[in-house]
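*Asks:* structure for this input, please:
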Amino acid sequence: MDINDTLCGLLKERGITSVIIKGRQMTDEMVLAMNKLLNGSKICLLELFEAQLQGNKIDVLLHNLHTNITLKILRLPYNDLGIEGIKHLCGSLSINKTLQELSLEGNEIEEESLSLLCSCGPDLCLTSLSLANCNLQPPGGTHIANLLKSNTTLKSLGLPGNELKLEGITPISQALRNNTLLTSLDLSNNLLGVPGINTLCNSLLHNTTLQTLDVASNQIGEGIIEIAQLLVFNKTIQSIGLRDNRPPRKRLTPTLWKFFQLIGNRPTFTTVNIRKNILPGDGEYPSMILTVLKNNYMFHIHQDFVFDRLCSEGFKLFNKMNQVKRASFDWLAHWSTLDSSFQETILFLTLISNKPSSSLSLLTKDTLSHFFSYLIFAMAPRQFNWDNSKIQSLIATYCHYNPQ
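*Replies:* Alright, predicted model coming up:
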């Protein structure tokens, strides 16, 4: 018996539900054996990454997909499927009614192939489709729009890295205007620019189902304000990705300030990703984050918080006081003499530590513990007023993370 058949027989016997093969070329024998595995097994997830499924291999692999009732997730990233592969895939998808998630990431899908795939819209029962990095280009926008108009099941659509630009996002935006199914949309890295984001936002003013939107790496810059104005009226969107939209060598912090001021305290809006939008050493950034978190305790902000400057100052002060023993340190007497430049940072850390379910994940326990250690010894002449309850709260926070 062929070793591939033996392996597939063993997988069936053991009741394996997930098969993931990465970076291995699938021979004709392996593809045939995988086909047999899909027939009558309990496989729910199949991922073949860079398996080189050219020619009729995809047809052989999916020959029994139309009768399969267990496979829920199919991922075929970076397989160079080509027009023939897409044809075979569409033939199976139009019949299969149980597959829920499909990823074709990294397959360069030309317009003819995309048109064929999207024309299956009425027959597709997918709830999630990823066409990331498929080089769809602006003409692909029209076909994606047709899919959104005709399909009745799709809830999540991933289109990052396709250079759709303004020409491609325009028909998609028009389709989203009346779409009542899609809840998650990834448009990151599509060169949308300010005109593209304006077009998208104008359409989403009328959308009442989309909850998650990612427009990272789109050269938006000041267009972030347009998104804020959208969020003022659209109460459905809960999470938005704005990562890496700062123009080269320009500060985006003032724009982000306006963004947060416009959206205000909106309890239904919980997550924003603003990574790679802050220039190193931007002193205004901590104040902005602190203000936002104080005004909305439901808010989670994903951002790399840089402590380099503050920590270096802490080290200098710590070195001056390295003779002070922590055991004999009078906490309440000295907290009020901390340098004011640390005040907002301490409050920021305290807010984080009091939000255990937060998705910030900015700090490890070690980082927080070490930073508080710097602050404890950071004495400076400038004074600021804190009542004892605030000081005791901060001390309790420190003790919680560093009880020794």
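*Asks:* C-alpha only now, for contacts and for neighbours.
*Replies:* Fine.
*Asks:* Glu84 reaches Gly55, doesn't it?
*Replies:* Yes - between Glu84 and Gly55 there is a contact at 7.0 Å, judged by CA atoms under 8 Å.
*Asks:* and Leu61, what is it in contact with?
*Replies:* Contacts for Leu61 (CA atoms under 8 Å, 6 or more residues apart in numbering) come out as Val31, Leu32, Met34, Asn35.
*Asks:* buried ones among those?
*Replies:* Val31, Leu32, Met34, Asn35 (16 or more other CA atoms under 10 Å).
*Asks:* assign the first one to helix, strand or coil.
*Replies:* Put simply, Val31 is helix when judged by DSSP: H, G, I helix; E, B strand; the rest coil.
*Asks:* in contact with it, which residues?
*Replies:* Lys57, Val60, Leu61.
*Asks:* number of nearby residues for the first one?
*Replies:* Other residues near Lys57 come to 21 when the count uses other CA atoms under 10 Å.
*Asks:* part of a strand, is Leu157?
*Replies:* Yes - read with three-state DSSP, Leu157 is one of the residues of a strand.
*Asks:* that one: what's it in contact with?
*Replies:* Leu157 makes contacts with Ser128, Leu129, Ser130, Leu131, Leu182, Ser184, Leu185, Asp186, as judged by CA under 8 Å, 6+ apart.
*Asks:* please generate a structure for the following sequence too, so the two can be compared:
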Amino acid sequence: IGAAGAISLTEALLNNTTTLEIDLRRNVSGYAAVLGASIQLRNNKTLTTLNLNNSKIDSQDIQLLVTVLINNQTLTTLNLSRNMVDDEGVESLCDALRNNTTLITLNLERNKIGSKGAYYLYNTFQNRKMFRTLSLCGNESNLCALIEMLLTVPEDRVRAELNFTRKCIGNEATLLTLNLQSNKIGDEGAMHLANGLRNNTTLQELGLRENDVGPLGAQYLADVLGENTTLVTLILRDNIISDAGLEHIANALNTNKTLNVLDLSRNKIKASSRRHLINMFQCNQSLINVDLTGNGQGDCAVIGAAVEIRNNQNLTTVNLRCSRLGDEGTKILCQALQVNHSIITLDLQSNDISENGAELLAKVLYDNEKLTTFLLGNNKIGDNGAKCLADAFHSNTVLSILDLSANNIGPIGIGHLSLALCNDTTLIKLDLSSNEVGNEGVQLLANGLNKNMVSTSLSTFLLKLSLQLQ
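*Replies:* Down below sits the predicted model:
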């Protein structure tokens, strides 16, 4: 029976509800086999096994079957091995089985499934582990072997059986992205992944979030990073690499020139890693996005930001509010700001920055021609810090918004700022709330405003303050 005959049968059997068994396998048309199986599946409410092995079924033929599978809740075994199902067919099959709760055995051996289809299988079923048996061997992508294991092997065996990924990844010529989030691969799994990466020349993104990867696993990956020239993104968020693991990765990044995105957030990295972080900052010129947040140390946040600031010339906004920078962190930040001329908004509120940090920031402001918004509220720069910033304003011609609220600034610091206001032509908003301005400070600011109207908000503030002090 060929395609024409199968279509005629379809028209004849479309409304049939009594036929419980019809075998149309081993015909010229794969559609005929699918038609017979679909009729059985629709009419036989107790059918548990469907065998379509070696039935010449392609991805077009399988569309009829998936329309019946969507609502089926009796089938436990489906054999589609030795057919011609490709990525498109697998995608349709996955969509049909997405909410299925009964199928536990699926055989897709020796079809034409590539990396895209294998990855679609993983994305569809990764959180369900519904299959007792999933067979994907003999397909076009070696990635199928890895996906088969991840979707069937109990989690306590994943660590021990990830060794074959060396073949899956090492020989895979088309795989660009591999996301293994939340699979508990541990250090041993990281070792096998690293071995696979040694021979891989295409993988660009590797996601290993929440996988119990510790210092040893980080070392395995770092050894590969030192040699790899294709990986662009590495996600290791929510692991336990700690200070020792960071040291290995930082050392690898001294030579790696291709990695652009590195996520090491929430990895139990502490203060002892400061030297390695600074070394990474000084040596690596390719990283443009580094996430080190959630590690309980201010240095982590600032160095991650500093790397991005220095290397990403398209970055316009930096938000480091409440990052515990202190003056040491501010020093690292300023080194990056000296070479980046694209930052427009800089938020450093609540960071324990003193007059020493303010002096460093003032040096950045001297020649900066881009920064228009600078938020430094709730720090402790004091009068000396205010003086440093005021001196910088004499040469800065772009800053329009400045927040110096809650900074222990008294009349002396206000005096320096008021002198800067006299000649400033760009500042439109200055926040000095919650300082120690006093009557003397109000008068000094008023004098400055007589020569340069800064902002309505500042004028209103001065009026309210003068009334309170009368």
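*Asks:* picking up where we left off before, out of the contacts of Leu61 of structure 1, the closest to Thr271 of structure 1 would be?
*Replies:* Using CA to CA, Met34 comes nearest to Thr271 of structure 1 of these, at 40.8 Å.
*Asks:* can you tell me how far that closest one is from Ala132 of structure 1?
*Replies:* From Met34 of structure 1 over to Ala132 of structure 1 the distance is 25 Å, taken as CA to CA, to the nearest Å.
*Asks:* and if you look at Lys320 of structure 1?
*Replies:* 54 Å.
*Asks:* more crowded one of these two?
*Replies:* Ala132 (24 against 12).
*Asks:* how about the contacts made by that one?
*Replies:* By CA under 8 Å, 6+ apart, the residues touching Ala132 of structure 1 are Leu104, Glu105, Gly106, Gly158, Leu159, Pro160, Gly161, Asn162.
*Asks:* now swap in Ser217 of structure 1 and tell me
*Replies:* Residues near Ser217 of structure 1 by CA under 8 Å, 6+ apart: Ser188, Asn189, Asn190, Leu191, Leu242, Arg243, Asp244, Asn245.
*Asks:* would you turn the residues you listed into CSV with secondary structure and distance to Ala175 of structure 1?
*Replies:* Output for those, formatted as CSV (DSSP: H, G, I helix; E, B strand; the rest coil; distance: CA to CA, whole Å):
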residue, secondary structure, distance to Ala175 of structure 1
Ser188, coil, 18
Asn189, coil, 20
Asn190, coil, 18
Leu191, coil, 19
Leu242, coil, 22
Arg243, coil, 25
Asp244, coil, 27
Asn245, coil, 25
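*Asks:* mind checking the SS state of the aligned partner of Ser286 of structure 2 in structure 1?
*Replies:* Matched to structure 1 by TM-score structural alignment, Ser286 of structure 2 sits across from Thr268. Recorded secondary structure, Thr268 of structure 1: coil (three-state DSSP).
*Asks:* and the helix or strand hosting Ala145 of structure 1 against structure 2, how far off on average?
*Replies:* Using DSSP states H and E, Ala145 of structure 1 sits in helix 140-150. Helix 140-150 of structure 1, aligned to structure 2 and superposed, deviates on average by 2.5 Å (mean CA distance after the TM-score superposition for structure 1).
*Asks:* among the contacts of Leu157 of structure 1, who's most crowded?
*Replies:* Going by other CA under 10 Å, Leu131 tops the contacts of Leu157 of structure 1 with 24 neighbours.
*Asks:* Lys50 of structure 2 belongs to a strand?
*Replies:* Quick fix: residue 50 of structure 2 reads Leu, not Lys. Yes - Leu50 of structure 2 sits within a strand when classified using three-state DSSP.
*Asks:* wait, it sits on Leu69?
*Replies:* No - with contact defined as CA under 8 Å, Leu50 of structure 2 does not count as touching Leu69 (11.2 Å).
*Asks:* perfect, that will be all.
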